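A.B. asks: Fold the following, please.
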Amino acid sequence: MKKLNLQSSEYLYTYSRDFEEYSLCALEQRVLFGEESDNIIKSSKNINPSRSPFIKGRLSILFTGESVQAIAEQVHQMELSDQTFKILYIKINDLSHEQKIEFAEQRMIENEIGWNIIGKAKMKNPDILFGIVPFKGHWYFGTYLESESVWLHHLKKPQEYSTALSTRLARAVVNIAVPDTAGVLVIDPCCGIGTVLVEALSMGIQIVGSDRNPLAVKGARENIAFFNYEGTVKVKDIADEEGYYDVAIIDLPYNLSAKATQEEQFTIIRHARKIADRVVILTIEDIDEMILSADFTIVDRCVANKGKKALFSRQVIVCE
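C.D. replies: Model prediction:
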């Protein structure tokens, strides 16, 4: 027998999204993984599944086979010592409706794998959660990490605007803006009440916020403190920003009740060009001409609706 080695160099990410989120999710996938898929992505990139509002879980691949039996023969080599385990058939997969595996057979698959692992099975709170899933004609087995919907915890803020980004959208936008978080310095220079700041800080991203509206800054600081995060938020117009950042995230117009004029929008975009290498802009209007005039290149984009019954849609535009 051999000791269990949980190290993996390949991963499967399972996805779930609503129809109106297709465009936003696809852009996040392209930025994080360089490809898009309806429900499952295989990648060598190791990303915490809780980063994304769309990822349901991550399978760290240990064994691959052409059948469940082939997987069972391989897991028989493992010894878990005193660790308990559970086997989970992952229902998110690429099987067609005709190929769908029903509940009873799912339990049989779990049992067949479980009986071949030398260790103690435990249905509730096991030490190790294993997953098994069919994908592209093969079966994959490994440790499975379920996503935690961190953004859900941020829904109830002490300060809120009706026109502010949803926490779900803000989290996806942060991933689009900052796919690799290590050592990246980010600014949200039109931060409003700090929805983007809260999501970024929860991921451990170095981000600072600013806004020319003192009341908005006060609300952003209160929201950040409410969730026990630490972040800097200043009362400052983007025109007065003197630092330089790897990424800027800008929501335009950032207050629908006091909508920025086209001249003000262009001023913000022009100053963003001066303070950041990469900028992700959210807008409810067509501002491509402004972006190009500010010497940006549009490298990707999507459409994001505000909720299932959206009264308006935002464009998310990635500029470099």
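A.B. asks: Going by C-alpha atoms from here, please, whenever you check contacts or count neighbours.
C.D. replies: Will do.
A.B. asks: Could you check how far the closest residue to Cys190 other than its chain neighbours is from Ile109?
C.D. replies: Nearest residue to Cys190, sequence neighbours excluded (CA to CA, 6 or more residues apart in numbering): Asp211, at 4.8 Å. Look at Asp211 and Ile109: by CA to CA, to the nearest Å, they are 55 Å apart.
A.B. asks: Which one's more surrounded, the two?
C.D. replies: Asp211 (24 against 19; other CA atoms under 10 Å).
A.B. asks: doesn't Gly192 make contact with the more buried one?
C.D. replies: Yes. With contact defined as CA atoms under 8 Å, Asp211 reaches Gly192; the gap is 6.4 Å.
A.B. asks: so what's in contact with these two at the same time?
C.D. replies: Val217 (CA atoms under 8 Å, 6 or more residues apart in numbering).
A.B. asks: re earlier: quick one: the residue nearest to Cys190 from Lys156, how far?
C.D. replies: 22 Å.
A.B. asks: The stretch 101-250 of the chain: helices as residue ranges?
C.D. replies: For the stretch 101-250 of the chain, the helices defined by DSSP state H, counting those that start in this stretch cover 103-115, 150-153, 167-177, 195-202, 214-226.
A.B. asks: just checking, what packs against the third one?
C.D. replies: The helices and strands touching helix 167-177, judged by 3 or more CA pairs under 8 Å, 6 or more residues apart in numbering; DSSP states H and E, are helix 22-33, helix 150-153, helix 195-202, strand 245-251, strand 276-283.
A.B. asks: Just the residues contacting that helix, thanks.
C.D. replies: 24-25, 27-28, 31-32, 51-53, 151-152, 154-155, 195-196, 199-200, 247-249, 278-280, 304, 306, 316, 318.
A.B. asks: here's the other one to compare against:
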Amino acid sequence: MVQRVADHKQVYLYSYNSHETEAELCGMEMRALFGGSVLYERESLLLSSRQIEPDRSPFMTLRMDIRMVARSVEELADQAGTMEAIVSGHSFKVVFIKSGDSYTYEEQRAFERVVGSRIPGRREMKKPGMTLGLIAVQGTWMLGICRFPERAWHAHIHKPQNYSTGLSAKAARALVNVMAPVVHGVRAVDPCCGMGNVLIEALSMGLDIRGRDINPLAIRGARTNLLHYGYKAELVTLGDMNELQGHFDAAMVDMPYNLCSVLPAEEQERMLSSLYRLAPRAVVVSTEEEVRERIRLAGYRISDECTIRKGSFVRHVWLCEAT
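C.D. replies: Got it, this is the predicted structure:
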């Protein structure tokens, strides 16, 4: 492990957490965000050479920019004396990250003291200017700068307009990350945007995205929500997705449904064929598992999938890529 970390110019440690009903979605999001850059992974923890802002994911609780790695806490403490340039101008504290190897409370505090005492500078426990994380993973000790998510997306939970069965802000944010792991230079579309839940999460990440919906009431609600969060109402338009023209890099479709009727299979097939024409990469969400076969008939291959559960209400999620 020490050599694996040392072989990379910069390595980041991420911790994440999810409720059991969202565990599959969390896993799908992590696979999309990190791909083949993962150096080590276990439940709720991974090491990667890829730098991602922790606020991107609703499940991330920490990113630690690793600065030092050693085979023992004593060796790490010896190295900590060279941290002066990193903490210069900041007060700091050292915090043991519990996601790694298991130690007792007393051992964790002792590790913090032995490492923190070797770092030149001003220690401040209540309101430090910098938090340094200390962790052991499979016997490899690491020290680095902790970055915590601000959770600004929490402001999107209670929108002026919403459907009771619409995607939550948390689910929408995770699905945007599955749709577009890299946002720079990507044009995306949500052609069945409803009240704009996906649009708002995507826009807050800096993604270039447009919305469309065939329902005038949905468009009115989406525009109200966009304006509420400071985005342009013109980003959503009224119309049938089957008539939408243009090419996008990625798309998201939460297939329409209601409690009284099911969208006919022929209409679903038409929508998915239009989606294939619009974007080579798409996330499809549906309450009907049978949509899986219609996705393949449209020309996509399913590269990843999960389910999202809320009580007895189940959504199926497929990541689709053009064959």
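A.B. asks: residues near the residue mapped onto Asp249 of the second structure from the first structure, how many?
C.D. replies: Residue mapping for Asp249 of the second structure onto the first structure gives Asp246, with TM-score structural alignment as the criterion. Neighbour count of Asp246 of the first structure, defined by other CA under 10 Å: 16.
A.B. asks: pretty sure Asp246 of the first structure contacts Ala182?
C.D. replies: No. Asp246 of the first structure is beyond contact range of Ala182, at 11.4 Å (criterion: CA under 8 Å).
A.B. asks: From Ile86 of the second structure, how far out is Gln66 of the second structure?
C.D. replies: Rather than Gln, residue 66 of the second structure is Ile. If you go by CA to CA, the gap between Ile66 of the second structure and Ile86 of the second structure works out to 12 Å.
A.B. asks: Could you do Gly139 of the second structure as well?
C.D. replies: From Gly139 of the second structure to Ile86 of the second structure the distance is 25 Å (CA to CA).
A.B. asks: now do Arg147 of the second structure
C.D. replies: Counting by CA to CA, the gap from Arg147 of the second structure to Ile86 of the second structure is 14 Å.
A.B. asks: What helices and strands are in contact with the helix or strand hosting Arg58 of the first structure?
C.D. replies: Using DSSP states H and E, Arg58 of the first structure sits in strand 55-65. Helices and strands touching strand 55-65 of the first structure, by 3+ CA pairs under 8 Å, 6+ apart, are strand 11-15, helix 68-75, strand 138-146.
A.B. asks: Out of those, which one sits most buried?
C.D. replies: strand 11-15 (a mean of 23; mean count of other CA atoms under 10 Å).
A.B. asks: mean per-residue distance, that strand to the second structure?
C.D. replies: Following the fit onto the second structure, the mean deviation recorded for strand 11-15 of the first structure is 0.7 Å by mean CA distance after the TM-score superposition for the first structure.
A.B. asks: Please find the angle between the direction vectors of that strand and helix 22-33.
C.D. replies: 170 degrees (axes from the mean of the first three to the mean of the last three CA atoms, to 10 degrees).
A.B. asks: can you tell me what part of the second structure strand 11-15 of the first structure aligns to?
C.D. replies: Taking TM-score structural alignment, strand 11-15 of the first structure hits residues 12-16 over in the second structure.
A.B. asks: Would you mark the buried spots in stretch 280-300 of the first structure?
C.D. replies: Val280, Ile281, Leu282, Thr283, Ile284, Ile287, Met290, Ile291, Ala294, Phe296 (16 or more other CA atoms under 10 Å).
A.B. asks: Run through the residues that contact the aligned residue in the second structure for the third one.
C.D. replies: Counting by TM-score structural alignment, Leu282 of the first structure corresponds to Val285 in the second structure. With contact set as CA under 8 Å, 6+ apart, Val285 of the second structure has these partners: Val253, Asp254, Met255, Arg315, His316, Val317, Trp318.
A.B. asks: if I read this right, the third one contacts Val284, doesn't it?
C.D. replies: Yes. With the criterion set as CA under 8 Å, Met255 of the second structure and Val284 qualify as a contacting pair; they are 7.2 Å apart.
A.B. asks: No more questions from me, cheers.
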